[in-house]
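Asks: build me a model:
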Amino acid sequence: MAKRPFDHYFFDYLSLKEAWRLFKIIAEFVEGFETLIKVEPAVSIFGSSRIKEDSPLYQKAYELAKRLVKEGYSVITGGGPGIMEAANRGALEAGGKSVGLNIDLPTEEPPNPYCNIRINFKHFFVRKVMFTKHSIAFVFFPGGYGTLDELFEILTLVQTKKTRPLPLILVERAYWNGLFEWLKDKVLAKGCILPSDLHLLNVFDDPEEVTQYIKSWRRTKVQRAR
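Replies: Now for the predicted structure:
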């Protein structure tokens, strides 16, 4: 079939459009790297955007963020409502750096008002790089698909040694126990993961336990590096 005279213009247009998209992606990386280098060391906190202010989980995330700030850490979240709002609020009210990495979505609620550092992203994968690169620990409260996506992506990076070993902490045993049982009884039993892979996850109920675990882990790493 012969090419129509205008076909090359169409493909040139597509190439130009993709080139502009590439520049936008690079711009997001540059803004993220330049901004977040100033907030290290930081702890990223994930969880459902649907958790309400009167929930005990909201209070736990708020208290954890306050404790982390008092220990010298910045707090990074996705910048939305729910658990993210609670963590940003705790960090801000404790006088710390409260970071929100927002993503443009058509159905999400507006960003929470408790961030003193905010970056807006259009691309999920750029945003995930920022979480991973600039955090020394990751804390996961109960959440839905978004939280599970972030959990398993970071877990995979640690398992495959594509990133440095970092604490992966789950908060609320009653919520996460079912996941642990499934991983053990189904995934491990089928030989799809190693027994050591289960130990990459740590589960706690109390914000003080989480804070002490992160402090202990980091202290050990610093001592080994000397």
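Asks: switch to C-alpha atoms for all contacts and neighbour counts from now on
Replies: Noted.
Asks: pull out the buried residues from the top helix by length along the chain.
Replies: For the chain, the helix with the greatest residue count under DSSP state H is helix 7-36. Neighbour-count burial for helix 7-36 flags 25, 28, 29, 32, 36 (criterion: 16 or more other CA atoms under 10 Å).
Asks: starting at the chain centroid, how far to it?
Replies: Distance of helix 7-36 from the chain centroid (CA atoms, centre = their mean, to the nearest Å) equals 24 Å.
Asks: mind listing the strands for the chain?
Replies: For the chain, applying DSSP state E gives strands covering 42-46, 74-77, 98-103, 117-121, 137-140, 168-171, 201-204.
Asks: winner for burial among those strands?
Replies: strand 74-77 (a mean of 28; mean count of other CA atoms under 10 Å).
Asks: how far does it sit from its chain's centre?
Replies: 9 Å.
Asks: again, but for stretch 42-52
Replies: 9 Å.
Asks: repeat for stretch 28-43
Replies: 13 Å.
Asks: measure that stretch end to end?
Replies: 21 Å (CA to CA, to the nearest Å).
Asks: outside of it, which residues touch it?
Replies: With contact meaning CA atoms under 8 Å, 6 or more residues apart in numbering, stretch 28-43 is reached by 68, 72-76, 97, 119, 121, 126, 130, 134-139.
Asks: recalculate using a threshold of 6 Å.
Replies: 73, 74, 75, 135, 136, 137, 138 (CA atoms under 6 Å, 6 or more residues apart in numbering).
Asks: do you know how far the residue lying closest to the first one once chain neighbours are set aside is from residue 122?
Replies: Just to be clear, that refers to residue 73. Nearest residue to residue 73, sequence neighbours excluded (CA to CA, 6 or more residues apart in numbering): residue 42, at 5.0 Å. Distance of residue 42 to residue 122, given as CA to CA: 22 Å.
Asks: here's the other one to compare against:
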Amino acid sequence: MTAELNLSPERDSARLAAIQAEFAEGFKLLHGLPKAFTVFGSARTPEGSPHYKAGVEVGRLGHEAGYAVITGGGPGAMEAANRGCRLAGGKSVGLGITLEWEQKINQYVNIEMTFRYFFARKMMLVKHSQGFVVLPGGLGTLDELFEVATLVQCMKTGAWPIVLVGGEYWDGLKDWLKNTVLEAGYIDLKDLNMLQVVDDAEAAVDAIANGGRRILSGV
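Replies: This is a model prediction of the structure:
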């Protein structure tokens, strides 16, 4: 079914007010949050899978390294990262989205908000983060990955680390970027090198912590 377009000034004004309210609530919710990193990954990641276990470890080690952990608040890889952080006693943030199919905030979140607008949610996932860990995922995860990479490339956010967990999953993508996109001249080598691929949670959190320290110190 094709959605009806309603471009009336009244509807646009109501939409603008709703968008403004989401931004205001998000800013208020996350104001004063300590240093944090965001974890992206699939809502379809099954509990008990290696990717889920990696997410739990990322959340736990992130808290132990002094970070709050931010996710999209859903199931799968997001739940895993929230779970590791929350059970370790950390600040576990979930920024959910209202969808046609039900997707509740997972039970391991202790700071939460649900958004209607994807772009408002994405801004909050980025605004308070000093790094990004990307677990295996599909279209939504790829969207978030390249959104963050574009913001860092264009200097619209801090030059924070972007770490992809799981070489068996991500190496093919990075090879394509190198052999096709870089070769064609559509990105620079520094753009490619923004994306660090590691194989475990410990290396991911180390990359976030060490990369953040280098960036903040200007090294």
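Asks: TM-score them against each other, please.
Replies: With the length set by TM-score structural alignment, normalised by the length of the second structure, the two chains reach a TM-score of 0.93; 214 aligned residues with a CA RMSD of 1.6 Å.
Asks: map the residue nearest to residue 73 of the first structure onto the second structure.
Replies: Counting by TM-score structural alignment, residue 42 of the first structure corresponds to residue 36 in the second structure.
Asks: measure that match to residue 187 of the second structure for me?
Replies: 28 Å.
Asks: what do you get for residue 175 of the second structure?
Replies: 13 Å.
Asks: same thing with residue 193 of the second structure?
Replies: Taken as CA to CA, the span from residue 193 of the second structure to residue 187 of the second structure is 10 Å.
Asks: out of the two, which sits in the more crowded spot?
Replies: Counting neighbours by other CA atoms under 10 Å for residue 193 of the second structure and for residue 187 shows that residue 187 has the greater number, 15 against 12.
Asks: now do the same for that one: its match in the first structure.
Replies: The alignment partner of residue 187 of the second structure in the first structure, by TM-score structural alignment, is residue 193.
Asks: its match and residue 23 of the first structure, how far apart?
Replies: Residue 193 of the first structure is 38 Å from residue 23 of the first structure, by CA to CA.
Asks: now residue 51 of the first structure
Replies: Taking CA to CA, one finds residue 51 of the first structure at 36 Å from residue 23 of the first structure.
Asks: ok, residue 141 of the first structure next?
Replies: 35 Å.
Asks: before we move on, what about residue 199 of the first structure?
Replies: In terms of CA to CA, residue 199 of the first structure sits 40 Å off from residue 23 of the first structure.
Asks: now do residue 93 of the first structure
Replies: 37 Å.
Asks: near residue 216 of the first structure, how many other residues are there?
Replies: For residue 216 of the first structure, using other CA under 10 Å, the count is 12.
Asks: that one maps to what in the second structure?
Replies: Under the alignment by TM-score structural alignment, residue 216 of the first structure pairs with residue 210 in the second structure.
Asks: now swap in residue 156 of the first structure and tell me
Replies: In the second structure, residue 156 of the first structure lands on residue 150 (TM-score structural alignment).
Asks: now the strands of the first structure in a markdown table, with distance to residue 7 of the first structure?
Replies: As requested, the strands of the first structure are exported to a markdown table (distance: least, CA to CA, whole Å):
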| stretch | distance to residue 7 of the first structure |
| --- | --- |
| strand 42-46 | 47 |
| strand 74-77 | 46 |
| strand 98-103 | 36 |
| strand 117-121 | 34 |
| strand 137-140 | 49 |
| strand 168-171 | 51 |
| strand 201-204 | 53 |
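Asks: which one of these lies nearest to residue 13 of the first structure?
Replies: Comparison of those against residue 13 of the first structure by CA to CA identifies strand 117-121 as nearest, at 24.7 Å.
Asks: what helices or strands is the closest one leaning on?
Replies: strand 98-103 (3 or more CA pairs under 6 Å, 6 or more residues apart in numbering; DSSP states H and E).
Asks: how close does the strand it packs on sit to the second structure?
Replies: Superposed on the second structure, strand 98-103 of the first structure shows a mean distance to its aligned partners of 0.5 Å (mean CA distance after the TM-score superposition for the first structure).
Asks: hmm, who's touching that strand?
Replies: With contacts defined as CA under 6 Å, 6+ apart, strand 98-103 of the first structure is touched by 75-79, 88, 91-92, 115-122.
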